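Participant: Build me a model from this:
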Amino acid sequence: MTRRPLPLCDGVPASRLQLPPGPWRTVLEALCARFPQIPQPIWESRFARGRVLAADEATPLAMDAAYRVGLEVAYYREVDEEPVVAAIERIVHMDAHLVVVDKPHGLPVVPAGGFVRQTLLHRLIERLDNPHLVPLHRIDRATAGLVLFSAEPGTRAAYQALFREGRIDKRYEALAPPLPHLTFPYVHRSRIERGVPFFRMRECAGVPNSETRIDVRERMSDCWRYRLEPVTGRKHQLRVHLAALGAPILHDPWYPELRETDAAAPALQLLAASLAFDDPRDGRRRRFDSQLRLQR
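Facilitator: Next up, the predicted model:
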């Protein structure tokens, strides 16, 4: 089922959140608990200005709207001072249904954290004058490479099903330390859950819920160029898996340990290198390759 399209607000697309189980009386209380870094008066202001919506109806929620498990809430992010991302995206392919873009390192796909307008989605909506653009998948802000967007609501569900049903081949490249003790190709499976702080993930005991196929494309003296094929799509899966094997991706500030970085820090050497699938509209095989390259 295709989601109801939501209006832009000052050119910014809405973010969505499905409310989890909890003890809250109102949607406002639930949002304050989910985003403790945002003071309650800011949420109250957003409600008062109609910037918090019931996503299924695209209508503003009242300040005292009752909390309900599973309710999908849409809201519009706001930041006082937004960092400028100088790197520019490159459109690889565009037709009436799909837009494929090479995303540079450091540019978020959608609004998150301190980024609202400096996002790939906002840039493309303005550049292509198409408010119907929706990313069909996401890659980390720190990761570069291909992102596939739906440009037409009428065919969106068919392309979303490619990802949901695992009918799309995604290949990544990474530069990381050598792993001479492993035999390649190698398959790594583990259970990944949310870690601490909230934005990090961790491996833990239990039934595996993540799988990555790993091979080596090039062996250099100080690092290897790996080919990574995620069978599953857990958050930060490739970064967590390589770090767990003892080969954290070059310049990764979060794995295996969290460390401080600044804007001048080298980019994470992870690239979404290719996407391939049978087009659900006509069955033809399609493949897109990134023109970006990793550098040590």
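Participant: rest of the way, CA atoms for contacts and neighbours
Facilitator: Fine.
Participant: tally of neighbours for residue 192?
Facilitator: Residue 192 has 23 neighbours, counted by other C-alpha atoms under 10 Å.
Participant: what about it, which helix or strand?
Facilitator: Using DSSP states H and E, residue 192 maps to strand 186-194.
Participant: just checking, what packs against that strand?
Facilitator: Other helices and strands packing on strand 186-194, by 3 or more C-alpha pairs under 8 Å, 6 or more residues apart in numbering; DSSP states H and E, are strand 201-204, strand 210-219.
Participant: nearest to residue 164, of the ones you listed?
Facilitator: Counting by C-alpha to C-alpha, residue 164 lies closest to strand 210-219 out of the helices and strands packed on strand 186-194; the figure is 14.7 Å.
Participant: Measure how far that closest one is from the centre of its chain, please.
Facilitator: When C-alpha coordinates are averaged (C-alpha atoms, centre = their mean, to the nearest Å), strand 210-219 and its chain have centres 21 Å apart.
Participant: angle of it against strand 186-194?
Facilitator: Angle, strand 210-219 to strand 186-194, by axes from the mean of the first three to the mean of the last three C-alpha atoms, to 10 degrees: 130 degrees.
Participant: immediately after the longest helix anywhere in the chain, which helix or strand?
Facilitator: In the chain, assigned by DSSP state H, the helix with the most residues is helix 153-164. Using DSSP H and E, the helix or strand that follows helix 153-164 towards the C-terminus is strand 168-176.
Participant: what sits up against that following strand?
Facilitator: Applying C-alpha atoms under 8 Å, 6 or more residues apart in numbering, the external contacts of strand 168-176 come out as 162, 223-230, 242, 247-250, 269-278, 294, 296.
Participant: please give me the structure for this one as well, since I'd like to look at both together:
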Amino acid sequence: MSKTLKYGLHGLPTRHGVGPSCVSLPAGQWPTITDFLVERFPAITRKTWLERMQQGLMADEFGLAVTPERPYQGHMRVYYYRALDDEPRIPFEETVLYQDEHLVVADKPHFLPVTPSGHYLQETLLVRLKNRLGLDGLTPIHRIDRETAGLVLFSVRIADRNAYQGLFRQHTIHKHYEAIAPWRAGTVFPLTRKSRIVEDKPFFRQLEVPGEPNSESRIDVLEVAGNVARYALSPVTGKKHQLRVHMNALGLPILNDRMYPPVEHTPDDDYRLPLQLLAKSIAFTDPVTGQQRQFETRFSLNF
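Facilitator: Modelled structure (predicted):
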């Protein structure tokens, strides 16, 4: 019979900086929860699920242990820890630029994801910071692409999270990026690019389509060196891959971009060729303390 685990209402606690994943159990006739999980996740073996259960790494939303023979019950959530047998080490380090009781500001290197997904759990900025700072409740206020380097803000307290995220929803935060891209004489700067961006195929790529604009970026040129230039980019909105899509649409794809312009097969990472896009600076009025905040990355892009 299932025993109650001492993990609280929502299943399992953070483990090594990684929170549990969740799966909802639909109505159905599976004999056991194990049978459902094996069918729902064909890439995960029954043996793996049984090992997680035996190690006490699975619980329902009420804190009850999920055991190998526990009968199936629909309309319930089950929490479990994801595991990666061979997670690649990202050989670049983040820096904490600022920390107080409300806010953490980190400088993220190229190639490091902000949050766990796909092939990355421990090798993510969020999990590294949780383990390093001992802050299990740390939450990213916004995201930047894995390939992009630069500033990322985190909320320390759950009570503050919505106030900080509101800065981005209300466009009251000033973000500035730099990029290295081809130089094309005849384009007049500064310019504003507005377009409609939607999900492309494969799902991780984005695409401009006709229609009401849902994205806006302001672009200027800072310096020219031969056939390339350093650009200042200021996103007004925050669509996925927005700056990369807009620069490519202008015929100025950012150097070392593996997805824009689109290619049939996305190349593997090459640490010698980081995407030349940098989250350079960020400024805002702190909604919790009322202070004026301004931060700048220590990374730089070189011609």
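Participant: follow-up on the earlier one: if any of the contacts of strand 168-176 of the first structure are buried, put those into a ChimeraX selection.
Facilitator: Per 16 or more other C-alpha atoms under 10 Å, the buried members of the contacts of strand 168-176 of the first structure correspond to this ChimeraX selection:
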select :162,223,224,225,226,227,228,229,230,242,247,248,249,250,269,270,271,272,273,274,275,277,278
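Participant: neighbouring contacts of stretch 103-112 of the second structure?
Facilitator: 90, 92-99, 123-125, 146-156, 269, 271, 274-275, 297-299.
Participant: tell me how far the ends of it are from each other?
Facilitator: 20 Å (C-alpha to C-alpha, to the nearest Å).
Participant: What range does it cover in the first structure?
Facilitator: Using TM-score structural alignment, stretch 103-112 of the second structure lines up with residues 98-107 of the first structure.
Participant: ok, now which ones touch the residue nearest the centre of the first structure?
Facilitator: The centroid of the first structure falls nearest to residue 138 when counting by C-alpha atoms, centre = their mean (3.2 Å). By C-alpha under 8 Å, 6+ apart, the residues touching residue 138 of the first structure are 109, 147.
Participant: which secondary structure element contains it?
Facilitator: Using DSSP H and E, residue 138 of the first structure is not contained in any helix or strand.
Participant: mind checking how far it is from residue 252 of the first structure?
Facilitator: Residue 138 of the first structure is 18 Å from residue 252 of the first structure, by C-alpha to C-alpha.
Participant: now residue 87 of the second structure: how far from residue 270 of the second structure?
Facilitator: 17 Å.
Participant: Over to residue 57 of the second structure?
Facilitator: Per C-alpha to C-alpha, residue 57 of the second structure is found 35 Å from residue 270 of the second structure.
Participant: who's more crowded, these two?
Facilitator: Using other C-alpha under 10 Å as the criterion, residue 57 of the second structure and residue 270 rank with residue 57 on top: 21 against 11.
Participant: Please name the nearest non-neighbouring residue to the more buried one.
Facilitator: In space, residue 57 of the second structure comes closest to residue 80 once its chain neighbours are excluded; the distance is 5.9 Å by C-alpha to C-alpha, 6 or more residues apart in numbering.
Participant: Give me the number of neighbouring residues for the one you found.
Facilitator: 22.
Participant: That one against residue 12, yeah?
Facilitator: Yes - Residue 80 of the second structure is within contact range of residue 12, at 7.3 Å (criterion: C-alpha atoms under 8 Å).
Participant: what do the two both touch?
Facilitator: Residues touching both residue 80 of the second structure and residue 12 (C-alpha under 8 Å, 6+ apart) are 20, 57-59.
Participant: Around residue 250 of the second structure, how many other residues sit close by?
Facilitator: By other C-alpha under 10 Å, 11 other residues sit near residue 250 of the second structure.
Participant: give the contact list for the equivalent of residue 291 of the first structure over in the second structure.
Facilitator: By TM-score structural alignment, residue 291 of the first structure lines up with residue 298 in the second structure. Contact analysis of residue 298 of the second structure by C-alpha under 8 Å, 6+ apart lists 107, 150.
Participant: Need the nearest residue in space to residue 136 of the first structure, chain neighbours excluded.
Facilitator: Residue 136 of the first structure's closest residue in space is residue 149 (C-alpha to C-alpha, 6+ apart), at 5.3 Å.
Participant: how near is the one you found to residue 130 of the first structure?
Facilitator: According to C-alpha to C-alpha, residue 149 of the first structure and residue 130 of the first structure sit 11 Å apart.
Participant: Residue 53 of the first structure now?
Facilitator: Residue 53 of the first structure is 22 Å from residue 130 of the first structure, by C-alpha to C-alpha.
Participant: Compare the two (neighbour count), which wins?
Facilitator: A count of neighbours by other C-alpha under 10 Å puts residue 53 above the other of residue 53 of the first structure and residue 130, at 22 against 12.
Participant: where does residue 43 of the first structure fall, helix, sheet strand or coil?
Facilitator: Secondary structure, DSSP: H, G, I helix; E, B strand; the rest coil: residue 43 of the first structure is helix.
Participant: ranges for the helices of the stretch 51-200 of the second structure?
Facilitator: Using DSSP state H, counting those that start in this stretch, the helices of the stretch 51-200 of the second structure run over residues 125-133, 158-169.
Participant: And the contacts of stretch 189-201 of the first structure?
Facilitator: So stretch 189-201 of the first structure is contacted by 202-212, 234-237, 240, 254 (C-alpha under 8 Å, 6+ apart).
Participant: which among those residues end up buried?
Facilitator: Among the contacts of stretch 189-201 of the first structure, those scoring as buried are 202-203, 210-212, 234-237, 240, 254 (criterion: 16+ other C-alpha under 10 Å).
Participant: Residue 238 of the first structure maps to what in the second structure?
Facilitator: Alignment note (TM-score structural alignment): residue 238 of the first structure maps to residue 243 of the second structure.
Participant: got a list of what that match touches?
Facilitator: Contacts for residue 243 of the second structure (C-alpha under 8 Å, 6+ apart) come out as 217, 233, 235.
Participant: Can you list which of those carry over to the first structure?
Facilitator: Among these, the contacts conserved in the first structure (both residues aligned by TM-score structural alignment, their matches' C-alpha atoms under 8 Å) are 217, 233, 235.
Participant: any idea how far the closest residue to the last one other than its chain neighbours lies from residue 172 of the second structure?
Facilitator: The one in question is residue 235 of the second structure. Excluding the flanking residues, the one nearest residue 235 of the second structure by C-alpha to C-alpha, 6+ apart is residue 217, at 4.3 Å. According to C-alpha to C-alpha, residue 217 of the second structure and residue 172 of the second structure sit 15 Å apart.
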